[in-house]
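Enquirer: All I have is the shape, not the residue letters:
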């Protein structure tokens, strides 16, 4: 159906016949010519439709945002002064020989490039919300993160094993989500809060290095660090010391930040014992970016008669 992605086109493709497909990001009628910014998952390229192509021009006149199009044409250098440095394809355009409307759209509840949209509306029309560049970027970032984690662990002889989703209730830190059994009337499956029991069984079965990027479910109230459904990296190792686990996690974090965010973290992470954390911060997960530590005033206040409580 297509020969190229939109952003794969550049000056090296000038005078090349191409077929591209995608969604109409915007349409501009400049009197004699119609300009369409066509968007696929890779990005945007400008399409020019001339009245010389009568049928395609007539179709282009009816095009609205988010119409799905297929365009056949020739890649051309943009006229001097019309280049768009904000686009990777800003030096070229596709002069359409044929424009076909693959699918039309009803009136949109919001414009895809509008950042000020009520969240309820976004969730109702999630398929439109996910077309937004920010949302596309988020999901592609997640994909890149998962791929990096898998590559890192597999190079270290870990194997990925899926564990059951329908299981029995086990003692964890939250309530279980329950699924009624059709076969065993009156009985329920529990959705796993974590694969804890299964991964320990795997290790004593001889799988010394296990990992899984796994969905977990916990029936508890929403908080900033609590979700009813979430994905976690689950790891279990045999024949290792505490330092081996810490080094593995440090190396993983260093790689993830370098590859995904282009950030170089310090090669040696600061280490706090639980006792030190509680003594210095009164909390076992202190934010070390905030240089506030507890001060012990016992000696200074022991002779004071004033009682705070």
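Expert: Here it is on my side, so go on. Because the structure is a prediction, the values reported are computed rather than measured.
Enquirer: use CA for all of it now, contacts and neighbours both
Expert: Noted.
Enquirer: Wasn't residue 32 part of a helix?
Expert: No - using DSSP: H, G, I helix; E, B strand; the rest coil, the secondary structure at residue 32 is coil, not a helix.
Enquirer: residues in contact with it?
Expert: For residue 32, the contacting residues are 50-51, by Cα atoms under 8 Å, 6 or more residues apart in numbering.
Enquirer: For this protein, just list every one of the strands.
Expert: 17-29, 34-40, 43-49, 68-77, 92-103, 159-160, 178-180, 188-190, 209-217, 229-237 (DSSP state E).
Enquirer: Residues contacting the fourth one, please?
Expert: Defining contact as Cα under 8 Å, 6+ apart, one finds that strand 68-77 is touched by 2, 9, 11, 13-24, 91-104.
Enquirer: how about stretch 250-266: buried residues?
Expert: By neighbour count on 16 or more other Cα atoms under 10 Å, the buried set for stretch 250-266 is 250, 252-256.
Enquirer: Can you tell me which of these is nearest residue 277?
Expert: Ranked by distance to residue 277 (Cα to Cα), the buried residues of stretch 250-266 are led by residue 250 at 19.3 Å.
Enquirer: How about the contacts made by that closest one?
Expert: 267-269.
Enquirer: Output these in TSV; the columns should cover distance to residue 182.
Expert: What follows is the contacts of residue 250, written out as TSV (distance: Cα to Cα, whole Å):
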residue	distance to residue 182
267	53
268	53
269	51
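Enquirer: which ones among those residues are found in helices?
Expert: Per DSSP state H, helices hold no members of these.
Enquirer: which of these lies closest to residue 176?
Expert: Closest to residue 176, out of all of those and judged by Cα to Cα, is residue 269, at 35.3 Å.
Enquirer: Need the nearest residue in space to the closest one, chain neighbours excluded.
Expert: Excluding the flanking residues, the one nearest residue 269 by Cα to Cα, 6 or more residues apart in numbering is residue 250, at 7.1 Å.
Enquirer: Second structure follows, compare the two:
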């Protein structure tokens, strides 16, 4: 059906006959010569169709955006001055000698070569199959695939077994509500979808499967929030006969390899470590984002004798705390913005803000 992906063509293939399949990303008619940018998951290639081959040219005239084509042709260098340095395949083009329209297409609901922010999310989700054709969306799927592959390879190399656990199970007392699935064979009874494979991991450890992992699907019947969603995927791991430090070191090594192989980013060895007490004292959170340089500074000793009881009270209380956050350009905040931040920090237990 095809010999190459569009994005694979380069100067090393000049002179070769190729067969390509893909979508019409863009079509241009330049004075009797038709140019088609053909797109597949690996990228774009420019296809040139001359009127010398009347039948092929007539089909090319019918092609429109998002038509699915099969094109036969010969790879050749682009004419001098027309090389596209922004395109990996920009040094070559394909002179089309055969064309088949595999599928016609209606006019797309939005342009695929525009930024996703220019199209409403509602429209993108309604036409998800079109949205997923965007290069940025396809790259995200490729990154996810590479992440999963690197993790699997690393864990396989370190003696972990990839074991699949059941999806239909019993309800377990965890942090959120379970999704329930009615049983046809047992009227009035229900299966629960697992929030995580916790029970099965423990069974596997007791059974002697001392290193287990699974890229597991998890389900939680709760309202959508910034850090919660109804279903998600997590890397699930359980081990026996391993110390906490050994397991932590192994996971750090896996994350370092993951960032290096997927993003070509070097992470420190070892990772920086904070005690719970230090994290709470400096950031007020047990999972601080260390990319944010803002830290809490204790000023209780300065507030003990002030007349403002809102500050002096907590400063004198052994369980109280008064801290300052040095905010760049904080002096530019309006009173309204400060009041909104005061409401916001109340969500996390702060008694006040000034």
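Expert: Sure thing, it's come through. Just so we're clear, the structure is a prediction, and the values are computed from it rather than from any experiment.
Enquirer: Residue 218 of structure 2 versus the residue mapped onto the residue nearest to residue 269 of structure 1 from structure 2, what's the distance?
Expert: Under the alignment (TM-score structural alignment), residue 250 of structure 1 maps onto residue 252 of structure 2. To residue 218 of structure 2, residue 252 of structure 2 is 23 Å away according to Cα to Cα, to the nearest Å.
Enquirer: quick one: the helices in the stretch 151-300 of structure 1?
Expert: 196-204, 242-261, 274-281, 298-301 (DSSP state H, counting those that start in this stretch).
Enquirer: Just the residues contacting the third one, thanks.
Expert: Right, the one you point to is helix 274-281 of structure 1. Outside helix 274-281 of structure 1, the residues within contact range by Cα under 8 Å, 6+ apart are 283-286, 292-295.
Enquirer: so it aligns onto which residues of structure 2?
Expert: Under TM-score structural alignment, the match for helix 274-281 of structure 1 is residues 276-283.
Enquirer: one step back: just send the contacts of helix 274-281 of structure 1 back as CSV, with neighbour count and distance to residue 64 of structure 1 too.
Expert: Shown next, in CSV, are the contacts of helix 274-281 of structure 1 (neighbours: other Cα atoms under 10 Å; distance: Cα to Cα, whole Å):
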residue, neighbour count, distance to residue 64 of structure 1
283, 13, 56
284, 15, 55
285, 11, 52
286, 16, 52
292, 11, 56
293, 13, 59
294, 10, 62
295, 9, 65
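Enquirer: What distance do you get for residue 278 of structure 1 to residue 299 of structure 1?
Expert: Taking Cα to Cα, one finds residue 278 of structure 1 at 19 Å from residue 299 of structure 1.
Enquirer: what about these two, which has more around it?
Expert: residue 278 (15 against 8; other Cα atoms under 10 Å).
Enquirer: want to throw the contacts of residue 250 of structure 1 into CSV with distance to residue 140 of structure 1 and neighbour count?
Expert: Below are the contacts of residue 250 of structure 1 laid out as CSV (distance: Cα to Cα, whole Å; neighbours: other Cα atoms under 10 Å):
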residue, distance to residue 140 of structure 1, neighbour count
267, 27, 10
268, 29, 10
269, 28, 11
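Enquirer: Would you mind stating the distance between the residue in structure 2 that residue 208 of structure 1 lines up against and residue 241 of structure 2?
Expert: Matched by TM-score structural alignment, residue 208 of structure 1 corresponds to residue 210 in structure 2. Remark: distance between residue 210 of structure 2 and residue 241 of structure 2 (Cα to Cα) = 7 Å.
Enquirer: ok, now residue 95 of structure 2?
Expert: 63 Å.
Enquirer: Which of those two has more residues huddled nearby?
Expert: residue 95 (21 against 8).
Enquirer: Redo the helices of the stretch 151-300 of structure 1 as JSON lines? Include distance to residue 140 of structure 1.
Expert: Shown next, in JSON lines, are the helices of the stretch 151-300 of structure 1 (distance: least, Cα to Cα, whole Å):
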{"stretch": "helix 196-204", "distance to residue 140 of structure 1": "29"}
{"stretch": "helix 242-261", "distance to residue 140 of structure 1": "11"}
{"stretch": "helix 274-281", "distance to residue 140 of structure 1": "36"}
{"stretch": "helix 298-301", "distance to residue 140 of structure 1": "53"}
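Enquirer: mind checking what residue 141 of structure 2 lines up with in structure 1?
Expert: By TM-score structural alignment, residue 141 of structure 2 lines up with residue 139.
Enquirer: burial count for its match?
Expert: 12.
Enquirer: One more: residue 298 of structure 2?
Expert: Around residue 298 of structure 2 there are 15 residues (other Cα under 10 Å).
Enquirer: OK, contacts around the closest residue to it other than its chain neighbours?
Expert: Closest residue to residue 298 of structure 2 apart from its sequence neighbours, by Cα to Cα, 6+ apart: residue 323 at 4.4 Å. Taking Cα under 8 Å, 6+ apart, we find residue 323 of structure 2 in contact with 296-300.
Enquirer: biggest separation within those, which pair?
Expert: That would be 296 and 300, which, of the contacts of residue 323 of structure 2, are the farthest apart (Cα to Cα) at 11.7 Å.
Enquirer: What's the separation between the residue nearest in space to the middle of structure 2 and residue 149 of structure 2?
Expert: Structure 2 has residue 140 as the residue nearest its centroid, 5.5 Å off, counting by Cα atoms, centre = their mean. Counting by Cα to Cα, the gap from residue 140 of structure 2 to residue 149 of structure 2 is 14 Å.
Enquirer: got it, and residue 90 of structure 2?
Expert: Applying Cα to Cα to residue 90 of structure 2 and residue 149 of structure 2 gives a distance of 30 Å.
Enquirer: Can you pick out the residue with more neighbours from the two?
Expert: Higher neighbour count among residue 90 of structure 2 and residue 149: residue 90, with 20 against 13, using other Cα under 10 Å.
Enquirer: Which residue is the nearest non-sequential neighbour of residue 191 of structure 2?
Expert: Nearest one to residue 191 of structure 2, counting by Cα to Cα, 6+ apart, is residue 181 at 5.0 Å.
Enquirer: give the contact list for the one you found.
Expert: Counting by Cα under 8 Å, 6+ apart, residue 181 of structure 2 has contacts 168, 190-193.
Enquirer: and residue 281 of structure 1, how far is that from residue 162 of structure 1?
Expert: Residue 281 of structure 1 is 39 Å from residue 162 of structure 1, by Cα to Cα.
Enquirer: These two: which is more packed in?
Expert: More crowded of residue 281 of structure 1 and residue 162, by other Cα under 10 Å: residue 281, with 18 against 13.
Enquirer: Could you check how far the more buried one is from residue 200 of structure 1?
Expert: With Cα to Cα as the criterion, residue 281 of structure 1 and residue 200 of structure 1 are 34 Å apart.
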